[in-house]
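Asks: coords please:
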Amino acid sequence: MSVDELEKEQAPKHVNLGLVGWLRWGWRTLTSMKTALILLFLLALAAVPGSLVPQRGVDPDKVARLYQQSPTLAEWYDRFQLFEVFTSVWFAAIYLLLFTSLIGCVVPRAATYARELRRRPPDAPRRLSRLPHSTSFEADLDVEEAARRLRGLRFRVVTGDGWVSAEKGYLRETGNLLFHVALLGILLAVGFGSLFGYRGNVLVVEGDGFANTVAAYDRFIPGSQVSAESLQPFSFQLTDFKASYQVTGDKKGQALDYTAHLKVNDTPGSPTRDYALKVNDPLEIDGTQTYLIGNGYAPVFKVTDGKGQVAFEGPVPCLIESKATMISECAVKAPDAQPSQLGFLLRFLPTSVPLTNGAYTSAFPGDLQPEVQLFGGYAGDLGMRSGTPQSVYEIVPPELKNKIVPVVRGTEASKPLAVGQSVELPNGAGKLEYTGVKHWITIQTAYDPGRVPALIAAGAAILGIALSLQIRRRRVFVRTGKGVVEVGGLTRTEGSAAGFAEEFADIVKLLSAGEKDVR
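Replies: Presented below is the predicted three-dimensional model:
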């Protein structure tokens, strides 16, 4: 055979796997432990944006503020579903791949573990001196007595002609299997909660109420198996909201406590009960939890139009501009004003103080001296009768800017209005009166039937990983005869030989002890 023919013969041959072959290769790759670990890492990594980027389902106010401050960035975030990370397509893809991978890992592992439990320890080797741990001593110890003493140490024992084989540490694999099953349980619980659970957000002003119905929510995210009849029929009224702040020292203005006082009806017609809703202390009714997630100010305004009629009167929730001082921005709209609709842009200052440059700011987040600055008054078509939804924090959408006329312009140096003061619009267009201050809160209700199963599964996962890390698989062999006892041992867990040396010495000491000493 020539050199060329020999090289051609030894060259690797191309193997055509075919469709079935590629599917088998893909399944083996997906269900390997390495792939499962990679997917678990990707799932943790994918959850990071959910902590860094405000989520619509948790803090819609921050999302609205981001759209105001950085509209281009907010649009890109929305394009990649970063405002809804945990319901995004790419997060669900990782979740489902991990779920499939874990099933492919757990099922074969469970079958292997079942076979391992039925398997008896191997026969004792003939030459125990070759094992990592071995010793011998003179004693009159028979096989049955050696087996009895090892059973007392909870070893699984088998005996033969002049030898004893013992094994211990099966719980290590139990813990490993429990950990993977628990991970699968967590994914199942999360999926079950996504199907049959729901969550929603709503803003409530002092004095207003809330009923747990789909129409009452500002934002409602139901599971695919949730209907309007699935919601628990509770309701409450926000009677008062109190916020306390640090008033002295370096941390002046830091929030100390938030409390929303509610009048709650667990079911229609049930007795009303008082409840103090606090951060991380939710109201729970029939498995539905109501959380306090945000608060702000809602100054009360009265708008009189050019014909002397009251076109609007009530509180207006303001969007927080500065969390440290609670400076907020408000938009007041009067779509029923005559002869033209009126709109106002205002800035709310909880504790208004003048600056040396003539501007005004807030020195404290509490409402010690609440005032509002009028930044702009507008007349014209606000687009509120077009049927197109609008943000409550802006006067008109950008496409309607040319249909309104500024009638009042203000700056940060404009003298703010105190409670009870008003401003007249030029040419008899109307009047804006600032009449008081209320608070608003944002709440999130969440019903998650998978919450408790997920907690149980997480506890099982911690137990499983603890068993897997703390317990080691080890074997002990004993040979007896002619007044000499040989003992050998080894571990089946990598890296645990040093810890086994002390245990092996204790086993040898027990086996070499006399009958009287053992008892």
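Asks: drop to CA atoms for contacts and neighbour counts, all remaining ones
Replies: Fine.
Asks: right, and residue 256 touches residue 244 too?
Replies: Yes: using CA atoms under 8 Å, residue 256 is in contact with residue 244, at 5.5 Å.
Asks: compare those two and say which is more crowded by neighbours.
Replies: Neighbour count, other CA atoms under 10 Å: between residue 256 and residue 244, residue 244 has more, with 14 against 9.
Asks: ok, then the element right after the helix or strand where the more buried one lies?
Replies: Under the criterion of DSSP states H and E, residue 244 resides in strand 235-245. Downstream of strand 235-245, the first helix or strand assigned by DSSP H and E is strand 255-265.
Asks: packing partners of that next one?
Replies: Judged by 3 or more CA pairs under 8 Å, 6 or more residues apart in numbering; DSSP states H and E, the packing partners of strand 255-265 are strand 235-245, strand 273-278.
Asks: any idea of the angle it forms with strand 235-245?
Replies: Angle, strand 255-265 to strand 235-245, by axes from the mean of the first three to the mean of the last three CA atoms, to 10 degrees: 170 degrees.
Asks: which residues touch strand 255-265?
Replies: 234-246, 271-279, 441 (CA atoms under 8 Å, 6 or more residues apart in numbering).
Asks: stretch 357-371 now?
Replies: Under CA under 8 Å, 6+ apart, the answer for stretch 357-371 is 243-245, 253, 323-327, 348-355, 412-419, 437.
Asks: quick one: buried ones out of the residues you listed?
Replies: Among the contacts of stretch 357-371, the ones that count as buried by 16 or more other CA atoms under 10 Å are 243, 245, 253, 325-327, 348-353, 415-419, 437.
Asks: second chain to compare with the first, below:
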Amino acid sequence: MTVDELQKETPQPAKLGLVGWLRWFWRTLTSMKTALVLLFLFALASIPGSLVPQRSVEPDKVALIYQNDPALAEWYDRFYLFDVFTAPWFAAIYLLLFVSLIGCVLPRTSTYLKELRRKPPTAPKNLSRLPYHARAEGELDVEEAARRLRRLRFRVATGPGWVSAEKGYLRETGNLLFHVALLGLLVAVGMGSLFGYRGNVLVVEGDGFANTVAAYDRYMPGSRVSAESLEPFSFTLKDFQASYQLGGDKRGQELDYTAKLSVNDSPESPARDYDLKVNEPLEIDGTQTYLIGHGYAPVFRVTDGKGQIAFDGPVPCLIESKPTLTSGCVVKVPDAQPEQLGFLLQFLPTSVRLTDGSHVSAFPGQLNPQAKIVGAFSGDLGVRSGKPQSVYQLAPDDVMKKLKPLAMGSKAPPPLAVGQSFDLPDKLGKIEFTGVKEWMTLQIAHDPGRMPALLASALATVALVMSLMIRRRRVFVRIKDGAVDVGGLTRTEGSGTGFGEEFADIVKALSAGEKDVR
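Replies: Below is the predicted model of the structure:
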């Protein structure tokens, strides 16, 4: 027989085809192993959201990364690391896990319901082969044995000379409820994404905020949210108070900070005072306002070359050093005449002079506030070009190259204390440091899935405890010639620990007299 003839006679494996491959993919996706892998990936994918600043929570830190390392920031942005929880790859894991859990829960629920209707199996003929075996004392018939086991909350089936009992079905109930709770948690997250919204805003002392789309620095609505969905509340930041550790190894560490607000729950409601803290959000009609950060906004006044006040107001500064709150400030003066002016400054909350003549901040509180001029420029800042610009950057790189640096003399000007000013060269005007305010950053969130997520998490915890603590076990009784043999086993792998004591109590209950049982 030739090789070709042999190959023709040898049975060839059937090809799966499109339907077969789809069936294989579905079975693989809905297997418990795949669900566990996806759950692990879901948790793993959430880690970058804790390690990398998120635009929705810490936009100032994201801006600082762009300022200090633009190349790294571009790579982060390319892989959605600044927006982890809205990234396509995170959504893919989320949806696959959702489908996998549904595929796991539905068939297991059907199997479990059939198991609940099934009676315990017939007792084995030789109970001595079971892991637990003993002989009960006294006389006992089938009906009495069944009654006593029912009093111990066993499901019972009887036959000629035997009793079969089983309990522990709540273990599988807990297992299924755990998976249902995970589905509920995913649904709650989806509800928040569809019908909720989040936004970030920076508010300086003395300024206010109204809950409208235009008032947000960054606004992220769900796909089912419109501008009319926002609750019409407003507030004004009257004062911001921060306290710091004054001495010891933790000198300068934040102890507490509070934003004192004047809140209007609606346009018609009267104002009320509220102290906003980190762990005490302001809640109005299901919308939570969280205090997530703070910093300084020194106040500058810029007079141009024609003697006109071209700028006068606070400038929110980007924190450069968290321990001392040394901050970088940018002042843009596009209305200055005859040329536009721009300043790069460094704010020092507690300025101290070093031996080399330089100045640094030694403490985050306002003990000796000073503003150091890092650079001054004239020329077109590009703010009227129509292209958006960052408030923390003087100008884009291409525009920055065209600006003219102003000569400060042979030595850098000393830092300005409150009330001091610096005259610009070429009679272009002057800049004056007039005071210090503070700013706070807020996250305002409306999440209708927040309470369902809490309930689902609580249910998952209870269900997990049930599935870990409850054991599925069976007890059999055979009565022959007045002898009562009892056997038992656990149906859950690795759960035999502790059943020996329970089995001994069961044998004791079967051996007890009528008065003892009652």
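Asks: TM-score, when you put one on top of the other?
Replies: Once superposed, chain against chain, the TM-score is 0.97 (TM-score structural alignment, normalised by the length of structure 2); 518 aligned residues with a CA RMSD of 1.7 Å.
Asks: tell me how far residue 350 of structure 2 lies from residue 418 of structure 2.
Replies: Going from residue 350 of structure 2 to residue 418 of structure 2 by CA to CA, to the nearest Å gives 12 Å.
Asks: kindly report the same for residue 448 of structure 2.
Replies: Going from residue 448 of structure 2 to residue 418 of structure 2 by CA to CA gives 47 Å.
Asks: ok, now residue 52 of structure 2?
Replies: Distance from residue 52 of structure 2 to residue 418 of structure 2, counting by CA to CA: 36 Å.
Asks: what's stretch 334-341 of structure 2 in contact with?
Replies: Contact with stretch 334-341 of structure 2 is made by 303-306, 308, 310-311, 332-333, 376-381, 383, 428, as judged by CA under 8 Å, 6+ apart.
Asks: if we go by neighbour counts, what in that stretch is buried?
Replies: Result for stretch 334-341 of structure 2 [16+ other CA under 10 Å]: buried residues 334, 336, 337, 339, 340, 341.
Asks: in strands only, show me those residues.
Replies: Secondary structure from DSSP state E places residue 341 of those in strands.
Asks: turn the buried residues of stretch 334-341 of structure 2 into TSV, including distance to residue 423 of structure 2.
Replies: Listed next are those as TSV, based on distance: CA to CA, whole Å:
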residue	distance to residue 423 of structure 2
334	18
336	14
337	15
339	15
340	15
341	13
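Asks: show me what contacts the counterpart of residue 130 of structure 2 in structure 1?
Replies: Per TM-score structural alignment, the equivalent position to residue 130 of structure 2 in structure 1 is residue 131. Counting by CA under 8 Å, 6+ apart, residue 131 of structure 1 touches 488, 489, 490.
Asks: burial measure for the last one, as a count.
Replies: Translated: residue 490 of structure 1. Residues within reach of residue 490 of structure 1, counting by other CA under 10 Å, total 20.
Asks: same check, this time on the first one
Replies: When neighbours are counted by other CA under 10 Å, residue 488 of structure 1 registers 24.
Asks: that one belongs to a strand?
Replies: Yes: judged by DSSP: H, G, I helix; E, B strand; the rest coil, residue 488 of structure 1 forms part of a strand.
Asks: is it in contact with residue 133, as I believe?
Replies: Yes: contact criterion CA under 8 Å: residue 488 of structure 1 and residue 133 qualify, at 5.5 Å.
Asks: now residue 387 of structure 2, what's its secondary structure?
Replies: Following three-state DSSP, the label given to residue 387 of structure 2 is coil.
Asks: go on, residue 156 of structure 2?
Replies: strand.
Asks: need the helices for structure 1, in chain order.
Replies: Taking DSSP state H, the helices of structure 1 run over residues 3-10, 18-30, 33-46, 48-52, 60-69, 71-79, 89-118, 143-152, 171-196, 451-470, 497-512, 515-518.
Asks: quick one: end-to-end distance for stretch 381-393 of structure 1.
Replies: End-to-end distance for stretch 381-393 of structure 1: 17 Å, by CA to CA.
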